[in-house]
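**Q** pasted the sequence and its predicted model underneath.
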Amino acid sequence: MLNESIKGRSLITLEDLSTGQIQELINDAILRKQMKRNRVFPRKLQNYNIGLVFLRPSCRTRASFMVAATDEGAHPHVFAAEELRFGSGESVKDIARVLGRLFDGIAIRSHETTLIEEVAAYAGVPVWNAMSNQHHPTQVLADLMTIKENGIDLSGATVAYVGHGRGNVVVSLMAAAAKMGIDLRLVTPPGTEPEPELVSRLFGPAKHPMSRLIVTDEPEEGLDNAQVVYGDMWVYMDTGEDIAALTDGFRNYRITRHMMRMTGRNDTILLHCLPSQHNLETAFARAHPYAMDTEDAVFEGPRNRAFDQAENRMHTIKALMLATI
C-alpha cells in the first residue's frame, strides 16, 4: 500500500504524482510482475468494472489495461470510438456522470488532454490518461520500471531521448525526470525543442536535486555516457500531413550503431515506446523509408528493451489501478 495514498485519484499527467508515489507504483509493479510469473493472482478488483474509452488507435495501452484488469478479477469494457459522442451528440459532462455511475475506473485515450480532464472532473471515479497528444503517463511509468529492472538507479540515471522534443512521450519523460532525479538529454533537431514555459515549470526550484535537463541538436553531446537511449517515431502515422516534409529535419537522428557507440559505454540499453519503424516490413516504412527512426541492427540487437517496456505497461497499469481504486 502506498505511504502517500492516491486512492480515488485520477492520473492525467505525471505532475499529478510525487516522487514517492511514482517510486512506490514502480516497486509495486515489480512485485506484481513477480507474482504473475509465479501465477499468483490476488484478484483484488473482483466485481469491479473498468471502462476503456479509446477515441484513437491503441495496441499496447488498451491490451495492457484489459489484461491488468482481468488478472485482478475486474471486468474491462471497451467502447468503440463511435459509441460515445463526446460533445457532438451529448455533452462531455453528461457522459462522464453516466460512466462514473457504471464504472469503478475509466481509462481514456483522446487527442486532447482537456477532454480527459473534463471527464475526470465529473465522473467521480479515478480516470487514467491512456495517452493524449500532450501526455503519455502510463508509458513513462513502464519506462521507469524497465530502467530500474536493468539495475540503473533512477536518481542520477543518464537518459538520452532522440527524436521530436515536443511529443507526448518526451513531455511525460521530462515530468518523470524532474520528479525522480534523472539526467535527461533531449537530442532533437532545431525547432523541435520543448516549450520554454514547460521546461521552466518542470525544472524549476521544486525539481528533484539530482534532476538535470540538456536540450541539444548535437547527438555527440546528448549521448555521451548515456545509460539509456530512448527512441520514438518522429511523426504520428495518422497525421494526414506531408510526412516527407515533417521528417526532413530528422534524417540525422536515426538511432544507428554509430549513434549507440557515441555513449562510450557497452552496457547502454535501448528503449522505444513503439511502434518503431526500423525495417521495411510495414506499409508506412515502405511508403516513407526516410522516416525510419531506428536502424534494424540496433532494434534487433541485444541491448533492445522495448518489449520489456511493452510488457511492463501491464504491470505498472495494474499497480496504478490497484492504488487508485
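**A** That came in fine, so what should we check first?
**Q** alpha carbons only for contacts and neighbour counts from here, please
**A** Noted.
**Q** apart from its neighbours in sequence, what residue is nearest the spatially most central residue of the chain?
**A** With distances taken as Cα atoms, centre = their mean, Gln139 lies nearest the centre of the chain, 2.0 Å away. Using Cα to Cα, 6 or more residues apart in numbering and skipping residues adjacent in sequence, the residue nearest Gln139 is Arg313, 6.4 Å away.
**Q** next SSE downstream of the helix or strand harbouring Val159?
**A** Element membership for Val159 (DSSP states H and E) is strand 158-162. Going down the chain from strand 158-162, the next helix or strand is helix 168-180, by DSSP H and E.
**Q** what's the angle between the helix or strand following that following helix and helix 168-180?
**A** Using DSSP H and E, the helix or strand that follows helix 168-180 towards the C-terminus is strand 183-187. Orientation of strand 183-187 against helix 168-180 (axes from the mean of the first three to the mean of the last three Cα atoms, to 10 degrees) gives an angle of 160 degrees.
**Q** and here's the other structure:
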Amino acid sequence: MTNTIFQGKSLLKEIDFTQAELAYLIDFAIHLKALKKANIPHQYLAGKNIALLFEKTSTRTRSAFTVAANDLGAHPEFLGPNDVQFGKKESTADTAKVLGSMFDGIQFRGFKQSDVETLAAESGVPVWNGLTDTWHPTQMLADFMTIKEIFGDYVGKNLVYIGDGRNNMANSLLVTSAILGVNITILAPDDLQPEAGIQQIAAEKAAETGSKITITSNLDAVKGADIIYTDVWVSMGEEDKYDERLEALMPYQVNAELFAKTGNDNCIFMHCLPAFHDLDTKTMSEIHDKYGYDELEVTDEIFKSEKSVVFQEAENRLHSIKAVMAATLGNLFIPKV
C-alpha cells in the first residue's frame, strides 16, 4: 500500500499542504537527519531520475537537492539557464512535457511562480519549488525544523522577521507561521511590507490556528521575540535598488542593540543565507567602497555569536528537502497524517 497523502504531489507553495502535512514533513526530516548521522541507508528513490532546473544561482538549494537525491538512491541531473529555454525558444509547458516524460521528479529554482506552476500542471510528475520570486517553501521546512530542534516545538513561539518585508522569504515566513501556529511579526518600513493578498492568506490561516500576526515598522516589536530572522536587503534581480534599500533598511539592521530590545536571553538568530555580515565577499567590498558600510542586514558580531543557528539551519535544507522528495515520490507507507 502506498500513501495517497503525498505520493505524486508537488510542493509549489506553502499552502499546498495542511498544517498536519507540513508538521509530518518536518518530523520526517528530523528522522532522516538521524538516519544520515547514523549512516543508515534510506534509498527510497532507487532508480529514479531527478531534473534540477536552475534559472537562479544557488549554493544551498543545489547542494541539498543533489545530495538528497544521491542519499535517496536517485540520479540528479543539473540543467542551468543555458540548458533549458523557460519560454525563450520553447514554451515552459512544452519543456514540462518533455522533462516529465524522461524524469520522475523536477526541482525548479527561478523567477516566476507561474513557471513552476506550469511545470507541475504539464509534466505529470512531482515538482518542487526551490525558490521563486514569490515563495520559498523548502526553506520553510528547514527553518521550522531548526526551530523545533532548538526549542522542542515551534507552536506558540514568537518569530520576528526584520528587513525587506516584500520578498519571498517574508511571504513564506508570514504564511507558514500562520499555518503552523507560530506568532509572526513582519518588521519593515511601511513601503516594504507584504502585499495585501499575501497578508490575506496569512490572516485566513491564522484564524484557524490562533497564530498572532503583527505587521509594523516599529522596532519595539522585537520585544519578546524567540527568533529574530532577517534576509538580504536586495534580492536577485534587484541589484539596481541598493541606494534606496540601504537608506531605508539600515535602521532595521540586526545588531546587539536590537537583540537587547527582545528582553529574551534565549532568542536565536536565523538567516537563509548568503548574508552580508563582513567584507569577505566581492559584493560587500564593492558596497563598502561605494557606501562605506562593513556589514548590512546583520552585524558580524551577531552572525558569529552563540545566538546564531544559521549553519544548523543551512544543513537542514538537505534533510527537509530529502523528506519532501521521499514523501512525494518514494511510495512510502504513510497511513494518515
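**A** Everything's here; your move. Note that the coordinates shown come from a computational prediction; the quantities given were computed from them, not determined experimentally.
**Q** show me what the strand holding Val159 of the first structure is packed up against.
**A** strand 183-187, strand 228-231 (3 or more Cα pairs under 8 Å, 6 or more residues apart in numbering; DSSP states H and E).
**Q** mean deviation of the helix or strand just after the longest one from the second structure?
**A** In this case it means strand 183-187 of the first structure. Sequence order places helix 196-202 as the next helix or strand after strand 183-187 of the first structure, per DSSP H and E. Here the mean offset of helix 196-202 of the first structure against the second structure after fitting is 1.9 Å, by mean Cα distance after the TM-score superposition for the first structure.
**Q** list the buried residues for helix 196-202 of the first structure?
**A** 199, 202 (16 or more other Cα atoms under 10 Å).
**Q** what sits up against the helix or strand following that helix?
**A** Remark: after helix 196-202 of the first structure, the chain's next helix or strand is strand 212-216, criterion DSSP H and E. The contact list for strand 212-216 of the first structure (Cα atoms under 8 Å, 6 or more residues apart in numbering) reads 177-178, 181-189, 193, 203, 222.
**Q** in the residues you listed, find the pair that's most separated.
**A** In these, the most distant members under the criterion Cα to Cα are Gly181 and Pro189, with 24.8 Å between them.
**Q** if I look at Thr294 of the first structure, how far off is Arg166 of the first structure?
**A** 19 Å (Cα to Cα, to the nearest Å).
**Q** higher neighbour count, the two?
**A** The neighbour comparison of Thr294 of the first structure against Arg166 (other Cα atoms under 10 Å) goes to Thr294, with 23 against 17.
**Q** how much space between the aligned residue in the second structure for the more buried one and Val309 of the second structure?
**A** Residue correspondence to the second structure (TM-score structural alignment): Thr294 of the first structure is matched to Val298. Using Cα to Cα, Val298 of the second structure is found at 13 Å from Val309 of the second structure.
**Q** Pro194 of the second structure now?
**A** Distance from Pro194 of the second structure to Val309 of the second structure, by Cα to Cα: 25 Å.
**Q** residues near Glu195 of the first structure, how many?
**A** For Glu195 of the first structure, using other Cα under 10 Å, the count is 11.
**Q** enumerate every residue touching the closest residue to it other than its chain neighbours.
**A** In space, Glu195 of the first structure comes closest to Arg166 once its chain neighbours are excluded; the distance is 7.4 Å by Cα to Cα, 6+ apart. Counting by Cα under 8 Å, 6+ apart, Arg166 of the first structure touches 192-195.
**Q** and Asp190 of the second structure, by the same measure?
**A** Asp190 of the second structure makes contact with 216-217, according to Cα under 8 Å, 6+ apart.
**Q** for Gly100 of the second structure, helix, strand, or coil?
**A** Secondary structure assignment for Gly100 of the second structure (DSSP: H, G, I helix; E, B strand; the rest coil): helix.
**Q** how many neighbours does it have?
**A** Per other Cα under 10 Å, the neighbour tally for Gly100 of the second structure reads 22.
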